[in-house]
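Peer 1: Any chance you could fold what I've pasted below:
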Amino acid sequence: MLLVDRQCILPSSGQPYRHAVTEMKGLVVPTVGRDGPDGEVGPLRELPGDQPSNHAGIDQAAIRQRHGVWIRGHAHNVTRKPDGNRFEVVDSCCLSSLISPRLQQRPLKTDTRSKPRPTPNEKVEPVTDFHPIPEPRTTLTHANCVVSTPLGYRPLHLDLHVPPGDGPFPVLLWIHGGGWVTGSRVWTVDQRFHERMVARGYAVADVDYRLALEATYPAQQADINAAIHWLRHHASALRIDPGRFALLGESAGGQLAGIAGLTGTGDAAVQAVILWYGPVDLSNLRDQDDPFTEPAALLGGPLAERTAFARLASPLHNIHPDAPPFLLVHGTEDETVPFAEAVGFAEALRAQGVRCDVLPVEGAGHVFTGASVEVGTLTEAGADFLDDVFNRLRPDASRAAM
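Peer 2: I've put the predicted structure just below:
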């Protein structure tokens, strides 16, 4: 099934080609075919629908040998086939999206070999998993605010939830997770997150950023900074306090919140950061030579080839004495981002004289699965932390950023 078909240009030679995405029983595989004389897409190949979603089970050499698909680099690294007439590639970023923890929970349909091809009149079962209809967001006051229009990309938005009253209210920017390759600003872990924060007197901004399949780092950090700039610029009209800005990022969004909080200056500065099970050291992850991991998708290639770049993107390697206070909320049984990583990050911050509170969530894995407490209590704990941080600001501190 052809889902996407767009004209592109090969960076290396300037030759036109078409980028196509095929979907086969839940497995999304981009292939590239050189334009024929009539502008048609060249021969496309597909991986079989029974390939496992766990990357550890993918035999890359066998795939190349059996199916003639070259697995190499990203979409712009197009490999010329031996006959010189076709260009085909499996995008490593796309494969990394298939192995994200969220997607591993969605089993692939593996019985395609036993089924004949459908006839023209036969009804074809859709392969798309539909998301549920969203609940009304009763706290939403400003929807789909355009904060940035990066050239060549989609406009980036945020949704703002402001408490009733004159304000100005402190603002918390929510940065979603998803392994940098999936996710949405409307996804939350606590289903009553906005209600709880607004009731505590906080405005909440749900922030967009480009995913790694759209643009590699540091595009994501630039997008978050753009949201901070936009909110500060319109602070008076939005009834928010430009001197009381905080970030809350979960999982991959935690890495982005951490690096934005540590590197933001001037109008991009924030006064507090909360991380929910966020990775803080991209230079020390597993599978350093693997181009198919999600961190490799974020950084544009294998981590082993981008060690210095990975450190630049890692909160752990950007700590300084003037960093804002941090709260780390982390499951003690997290196997995706181990709890020890949060402990080490807290120790490094404290060594620089920076406040860092750690809230262990006993028995919880990643995304607080198996937690012994209701996730709403963790949202409330974050509000308590922000109350304390902002109450300690000097009376003129909030006006300094105006």
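Peer 1: can we go C-alpha only for contacts and neighbour counts from here?
Peer 2: Will do.
Peer 1: following the longest helix seen in the chain, which helix or strand comes up?
Peer 2: Looking across the chain with DSSP state H, the single longest helix is helix 375-391. As assigned by DSSP states H and E, the chain's next helix or strand after helix 375-391 is helix 397-400.
Peer 1: Another sequence for comparison is provided below:
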Amino acid sequence: MNVRKNAGQFNIDPEQIVIWGDSSGGHTAVMTGITPQDKTLDTDVYNGFSCEVKGIIDYYGPADITRMNEAHSTMDHAGADSPEGLLIGGLSVLVNPEQAEPTIIMNHISQEVDIPPILIIHGNKDRLVPFEQSVLLYNDLKQKGKDVEFYKIEGADHGGPDFWSDDVLGIVQDFIIRGG
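Peer 2: This next block holds a predicted model:
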């Protein structure tokens, strides 16, 4: 369902949509927010309704599945039966770079194409999605001149109450109020 198309039903301003996700949902939010014009990734027809958003909030999402095993984690991220392997059709990530390549966020970002502002929040003790994944994304966005904010939550693991504290939610609220 296209949210903009159904804005009246949801009582929202279709020009003020901010997308937010955590973990794989963070990856989905970023990919959705930075690729509204990429028809190779869009399998639905929206009859002229844009999928553009005003901002993107990424809570500890992966950025490059081919590099997830480079940092400490509690699981293998490259095997055919890993979540990353299943994402690309049940294939080994490192043996199938052509299937993994479209999932790498940085491959969809260029200096020439405008993207909405991005807020990244990640715990530096994440045992599932390595903190380094957000560092990779942040550094790429900064290098390409994009509007990005990055907050490290000291000692935070993958999810949990640290991400829902008043301080962190205040950062998110400020980002949303600014329109991303």
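Peer 1: What about the counterpart of residue 92 of the second structure in the first structure, how many residues nearby?
Peer 2: Taking TM-score structural alignment, residue 92 of the second structure has residue 302 as its aligned residue in the first structure. Residue 302 of the first structure has 21 neighbours, counted by other Cα atoms under 10 Å.
Peer 1: so what's residue 302 of the first structure closest to, chain neighbours aside?
Peer 2: With sequence-adjacent residues excluded and distances taken as Cα to Cα, 6 or more residues apart in numbering, residue 302 of the first structure is closest to residue 291, at 4.5 Å.
Peer 1: The one you found against residue 301, yeah?
Peer 2: Yes - counting by Cα atoms under 8 Å, residue 301 is a contact partner of residue 291 of the first structure at 5.3 Å.
Peer 1: between these two, who's got more neighbours?
Peer 2: Taking other Cα under 10 Å, residue 291 of the first structure and residue 301 do not tie; residue 291 has more neighbours (26 against 23).
Peer 1: Show me what the more buried one lines up with in the second structure.
Peer 2: That one, residue 291 of the first structure, aligns with residue 80 by TM-score structural alignment.
Peer 1: Contacts only, for residue 92 of the second structure.
Peer 2: By Cα atoms under 8 Å, 6 or more residues apart in numbering, the residues touching residue 92 of the second structure are 78-81, 85.
Peer 1: What is the most widely separated pair among those residues?
Peer 2: Pairwise distances across the contacts of residue 92 of the second structure (Cα to Cα) peak at 8.3 Å, for the pair 78 and 81.
Peer 1: When those two are compared, which one has more neighbours?
Peer 2: Ranked by neighbour count (other Cα under 10 Å), residue 78 of the second structure and residue 81 place residue 78 first, with 22 against 16.
Peer 1: Against residue 241 of the first structure, how distant is the alignment partner in the first structure of residue 171 of the second structure?
Peer 2: In the first structure, residue 171 of the second structure lines up with residue 381, judged by TM-score structural alignment. Here residue 381 of the first structure is placed at a distance of 21 Å from residue 241 of the first structure (Cα to Cα, to the nearest Å).
Peer 1: Give me the more crowded residue out of those two.
Peer 2: Applying other Cα under 10 Å to residue 381 of the first structure and residue 241 shows that residue 241 carries more neighbours, namely 21 against 15.
Peer 1: That one -> the second structure?
Peer 2: The alignment partner of residue 241 of the first structure in the second structure, by TM-score structural alignment, is residue 13.
Peer 1: dump the residue contacts of its match.
Peer 2: Residues near residue 13 of the second structure by Cα under 8 Å, 6+ apart: residue 7.
Peer 1: quick one, strands of the second structure?
Peer 2: Using DSSP state E, the strands of the second structure run over residues 18-22, 55-59, 118-123, 148-153.
Peer 1: show me where the stretch 201-350 of the first structure has helices.
Peer 2: With DSSP state H, counting those that start in this stretch as the criterion, the stretch 201-350 of the first structure has helices at 219-233, 235-238, 252-263, 294-299, 307-312, 339-351.
Peer 1: Can you give me the buried ones in the longest helix of the first structure?
Peer 2: Neighbour-count burial for helix 375-391 of the first structure flags 375, 378-379, 382-383, 385-386, 389-390 (criterion: 16 or more other Cα atoms under 10 Å).
Peer 1: ok and that helix relative to strand 240-250, angle-wise?
Peer 2: 140 degrees (axes from the mean of the first three to the mean of the last three Cα atoms, to 10 degrees).
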